[in-house]
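1. Any chance you can model this:
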Amino acid sequence: MKNITLITIVFFALIFPYLTFGQGYKNPVIPGFYPDPSICKVSDDYYLVSSTFEYFPGVPVFHSKDLINWNQIGHCLTRKSQLPFEKVTPSQGIYAPTLRYHNGVFYMVTTLMISRNENANFYVTATNPAGPWSDPIYVDQSGIDPSLFWDDDGKVYFQSNRATSFDDARAIYQSEIDIKTGEILSEIKMLWTGSGAQYIEAPHVYKKDGYYYLMTAEGGTFYNHQVTIARSKNIWGPYEGCPHNPILTARNSYDVIQGTGHGDLIEAHDGSWWMVFLCIRPTVGNCPVLGRETSLVPVEWKNGWPVVNETGVATAQMDVPTLPLKPFPEKSTLTEFDEKELGLEWNYIRNPVASNYSLDNKQGSLALKGEKWTLSDALGEITFVGRRIQHWSFSAETELVFAPKADNETAGICIMSRNNYHYDLFLQKRNNQQYLVLEYRIGSITHREAEIPVEGGSIKLKIGGKKTFYEFSYAENGSSNYHTIASVDSRFMSADVSGGYTGPYVGLFASGNGEKSTAWAYYDWFKYQEKGEL
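-> Now for the predicted structure:
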């Protein structure tokens, strides 16, 4: 009997952590183009932001109770006064943000990048992370990836990877600032040049057990990416590097989770430590067709240094104890355009012209009117609204009613990587005949794959995605019998091919192709659905 009791006690001792906590999860925890994550907590609520570059609104805000299940609750930058994007080209705009919470106020600090010689660091504030957020408060310190740190004495410090210009040596620099005005109160001082890899960026300062820890990213934001850390007893240094830097990298990993870097640490409400970070998942041609994504790893502190996931490597399948899992209700895959505003998943390219978008013109439809600019223009007020592709296998479909009044007017659905890399399925009129056109833009090459005569009235347009290709199809006049037009390689929509830092969108668009359109395009509904693999 004693043996049975002892066995029972040992059994429950071993399984108790797994009964009270979740067990295991899959990376990425936020799939799709959500790079450069930063995180903060308020009690047992966690909030996360990521980069958005030329897309508007800027900097999505996510909420979680368990660090694994995330729900978007708003954006930090929703007004043109916060995001003057007139001169922003692809992969410029809003670079890596940092999110912090202090004394009842949320702070999001980031970089508006227009060019090497035209950029600005600023922060906005809110008492509710869902918004609204304030107009920008600017800090006259150069560089990108800014961060904020509050010390125990109330002083606030600002970090970035340049001092006064982009001609400065690349390193992490710091100044003390007045958090109410953004005024710099001290000399801008170099703190650390890194562990020896290139492109040091993404600084974050933490205080633990009497040390200031300065965590950074190095190696560039693709396959050589890594997280490194240093520490000092003084906020101004000198900083000593961790003896086992990098503390996170995928340089020698064969797991699908690659390009790991740009992390932010968080101590959970139960005392456990975690890191959110960006990653890529290569597929065809070793190209990550979903962009840079947000993942999560556990962290332990040993001998005064953080140890990430025991090995310094993250994996897609994480078999570790977690916080109690608290998933959110599943969202509908169908958007019927019967609300007053589009959902938080929708973005525009640069600042939208409000008069070219309407949810009121026709009840239950999204109406778009084209400007003179096209998807291939690097500047301009393109009529486009889209959402991130978040899964290797997916379907995206819509029903379109469009009666162009002139041969230059077009409207349809697209896969968008950047202005010179996109696949477009659209309606166009010529000689009083309407055509459905499938066209590819790949760098300097524009190829018209198909031109199909169609009847007037409604037409359903569909894109089916797999790891290696996208398939385009259509159905006319209310039919559900889709006709396949063609398939095309997905890797050309990867930033490894197209360049820059963004990931692919599936979007709805209209254009006057050199002249402003007069005809409206009406989208009755849109459906995005995962199909199998994440």
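2. switch to C-alpha atoms for all contacts and neighbour counts from now on
-> Will do.
3. Check the burial of residue 81 by counting its neighbours.
-> 11 (other Cα atoms under 10 Å).
4. what's around the nearest residue to residue 528 once chain neighbours are set aside, how many residues?
-> Among residues not flanking residue 528 along the chain, residue 396 sits closest, at 4.5 Å (Cα to Cα, 6 or more residues apart in numbering). For residue 396, the neighbour count with other Cα under 10 Å is 23.
5. Go through the protein and flag its longest helix.
-> In the chain, taking DSSP state H as the definition, the longest helix is helix 2-20.
6. Check which element follows that one along the chain.
-> strand 22-26 (DSSP states H and E).
7. elements contacting that next one?
-> strand 317-322 (3 or more Cα pairs under 8 Å, 6 or more residues apart in numbering; DSSP states H and E).
8. buried residues in the strand it packs on?
-> By 16 or more other Cα atoms under 10 Å, the buried positions in strand 317-322 come out as 318, 321, 322.
9. The first one contacts residue 25, correct?
-> Yes: using Cα atoms under 8 Å, residue 318 is in contact with residue 25, at 5.4 Å.
10. quick one more, to check against the first:
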Amino acid sequence: MRRLLLAASALTTIGAAPQSAPVASFDWFAYRGADPIDSAVEPGPGQYRNPVLAGFHPDPSVLRVGDDYYLVNSTFAYFPGLPIYHSRDLVSWHQIGNAIDRPDQFDFGKLRLSRGIFAPDLSYHDGTYYLAGTCVDCGGNFVMTARDPAGPWSDPVWNKIEGIDPSLFFDADGSAWILNNGTPPEPPRYEGHRAIWIQRIDLTTLQPFGPRTVLIDGGVHPAEKPIWAEGPHIYAHDGWYYLSTAEGGTAENHSQTIWRSKSVDGPYTPGPINPILTQRDLPADRDHPITSAGHADFVTTPSGKWWATFLATRPYKGDFYNIGRETFLLPVTWHDGWPLILPPKTPIPYVHKRPDLPREADRARPQTGAFSYRDDFGGERLSPAWLMIRNPHSRWYAQADGALRLTARPAPLGGNTQPSYLGRRLQHHHGTITVRMHFAPKQAGDRAGIAILQSQDYFYTLSLAEKDGGMAVELRKRAGADDPAGGTVVASEPVRIKAGAPIDLSIRPDGARIGFAYAVKPGTWHRLPDQDATILSTKTAGGFIGATVGPFATAAH
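-> Model prediction:
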């Protein structure tokens, strides 16, 4: 109970809302998603479906302690951050908390959404859980600790290691090491030239000490100018130290490489098959492609089998995907002393044989495949899956009496402060997301409704607003930094509704198109013109995140 109260404290006890501000009340949030591949490829008995965590679950780091598995993902400038998932079978994952659940742990300030927390690493040693990561533009590299992975997690302990993507390795002799991506020892020879470094770390002070050594300079084939060696992990196996790193950047040329050494601090030799995971060597026009695979982490089962979690993407056309980078799972096989995730030119399978682990009983909603769920906002605590943009510094949200209430404030979604917005990860390219809302705007410019957002520069909002002395439903679009921070009106319809009466608002992703609808009378939907969904893609908007969708409220300036 103490952990739950701490994890929810940021959602209930910060500041106070202005008494005069309009408040939007939401009775429920309903999500239903199903992509064509969900029905085209069905897992059989003893199989599981990839991805295991759909939609905006990048940079997975996985850990086993006894019979329990834990996993963490990057969250960049969203709060709460660094979701912690638990599983007993590596397939069914349930969120048990967020490592960042207090506003004063990190200060995201006015960061853009794709800055903040990159590539966390989860590890365990002698009764303590460790989480290493980088807060880009907000502090640098850090290590946090906890006695329970569900939390509470400590404040970050900062260090002065240059670069990103730190991870910890605990050797059998009791020594502990920190490794990460950094600038090469000599001036970079080309754009994206990086190095992997290692150094001892003191587990009492969580500070590195001693010499800092280069393990990899560039990548597997230096003459080919490999880019962005990053996300390193070390594993000990059969008398060898294995170093696995991502390479090629996180777009379509992404890959995973493997090296080994007899000494933890090198020298390391690349394996005979490299990369050990990529999809860049497959035809671009294949059906239902999975692309951009890399950033892998290994874990073993009690019987000694090896598995890898990694990120990849599922475009709906070309290189367009709106749901971000997702978490996939595949076995690791060993050949002549070297691990391999997939042979060259092998597509990542959508279904695969399950790990040799007892199947976990369903205890929460699915995280992959076709599924639906509904949040009726029962109790006093929000689900840990809700996200807000940057840290909260005032109480503009509350959950009580079976409703979610958002105070409308003059902070637009496209601004550099924190808007009144709560989002859930979009986990399908095809679906329907609906809210029932009550809102009474007090003046022109007050708006509340539902938003789907890829970044502060690219989003749609469907809202109820005051217009010409009456009420209207407005559809707004922001498609670049030059557009107004609140978006531009692309459709508007007057509605006969009393202020504060219920209205249903719906967003309907459909691949490259996206629909919007409203209902003053439940079930009687009025559709607005469909819009271009590709503006919500990473290819258009840039960055490293996936779209989120949820309720918002904005007040006139």
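11. care to give me the TM-score?
-> The TM-score (TM-score structural alignment, normalised by the length of the first structure) is 0.87; 487 aligned residues with a Cα RMSD of 2.0 Å.
12. Pipe the buried residues of strand 317-322 of the first structure into CSV and attach distance to residue 528 of the first structure per row.
-> Below are these laid out as CSV (distance: Cα to Cα, whole Å):
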residue, distance to residue 528 of the first structure
318, 27
321, 32
322, 30
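13. Nearest to residue 491 of the first structure among those residues?
-> residue 318 (27.1 Å; Cα to Cα).
14. List the residues that contact the closest one.
-> 24, 25, 26, 27, 297 (Cα atoms under 8 Å, 6 or more residues apart in numbering).
15. cutoff 7 Å now
-> Going by Cα atoms under 7 Å, 6 or more residues apart in numbering, residue 318 of the first structure touches 24, 25, 26.
16. which residue in the second structure lines up with the last one?
-> When the structures are aligned by TM-score structural alignment, the residue of the second structure matched to residue 26 of the first structure is residue 49.
17. tell me, how many neighbours does that match end up with?
-> 22.
18. nearest residue to it other than its sequence neighbours?
-> residue 351 (4.6 Å).
19. Could you measure from the equivalent of that neighbour over in the first structure over to residue 381 of the first structure?
-> Under the alignment (TM-score structural alignment), residue 351 of the second structure pairs with residue 318 in the first structure. In this view, residue 318 of the first structure and residue 381 of the first structure are 43 Å apart by Cα to Cα, to the nearest Å.
20. Could you do residue 305 of the first structure as well?
-> 49 Å.
21. Can you redo the contacts of residue 318 of the first structure as a markdown table, where the extra columns are distance to residue 511 of the first structure?
-> Output for the contacts of residue 318 of the first structure, formatted as a markdown table (distance: Cα to Cα, whole Å):
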| residue | distance to residue 511 of the first structure |
| --- | --- |
| 24 | 47 |
| 25 | 43 |
| 26 | 40 |
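22. Over in the second structure, see which of those survive.
-> With contacts defined as both residues aligned by TM-score structural alignment, their matches' Cα atoms under 7 Å, 24, 25, 26 are the ones among those whose aligned partners also touch in the second structure.
23. Show me the helices in the first structure, by range?
-> With DSSP H as the criterion, the first structure has helices spanning 2-20, 495-498.
24. Could you check the angle the longest one makes with strand 317-322?
-> Direction vectors for helix 2-20 of the first structure and strand 317-322, defined by axes from the mean of the first three to the mean of the last three Cα atoms, to 10 degrees, enclose an angle of 110 degrees.
25. coming back round to it: which one's more surrounded, residue 305 and residue 381 of the first structure?
-> Comparing residue 305 of the first structure with residue 381 by neighbour count (other Cα under 10 Å), the higher total belongs to residue 381, at 22 against 18.
26. Surely that one touches residue 352?
-> Yes: using Cα atoms under 7 Å, residue 381 of the first structure is in contact with residue 352, at 6.2 Å.
27. contacting residues for the counterpart of residue 73 of the first structure in the second structure?
-> Under the alignment (TM-score structural alignment), residue 73 of the first structure maps onto residue 96 of the second structure. By Cα under 7 Å, 6+ apart, the contact list for residue 96 of the second structure reads 84, 85, 86, 150.
28. Kindly recompute the last result at 8 Å.
-> 83, 84, 85, 86, 150, 384.
29. Could you report the neighbour count for the corresponding residue of the second structure for residue 191 of the first structure?
-> Taking TM-score structural alignment, the alignment pairs residue 191 of the first structure with residue 215 from the second structure. Other residues near residue 215 of the second structure number 21, with proximity taken as other Cα under 10 Å.
30. Tell me how far residue 215 of the second structure lies from residue 161 of the second structure.
-> Counting by Cα to Cα - residue 215 of the second structure and residue 161 of the second structure are separated by 15 Å.
31. Ok, residue 480 of the second structure next?
-> 35 Å.
32. Strands of the stretch 51-200 of the second structure, start to end?
-> Here the stretch 51-200 of the second structure has its strands, by DSSP state E, counting those that start in this stretch, at 61-65, 68-72, 78-79, 81-87, 94-100, 116-125, 128-136, 140-146, 157-158, 164-170, 176-182, 195-202.
33. Just put those strands in CSV and tack on distance to residue 308 of the second structure.
-> Below are these laid out as CSV (distance: least, Cα to Cα, whole Å):
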stretch, distance to residue 308 of the second structure
strand 61-65, 8
strand 68-72, 12
strand 78-79, 26
strand 81-87, 14
strand 94-100, 18
strand 116-125, 14
strand 128-136, 19
strand 140-146, 23
strand 157-158, 28
strand 164-170, 16
strand 176-182, 19
strand 195-202, 21
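34. Tell me which of those sits nearest to residue 487 of the second structure.
-> strand 78-79 (20.7 Å).
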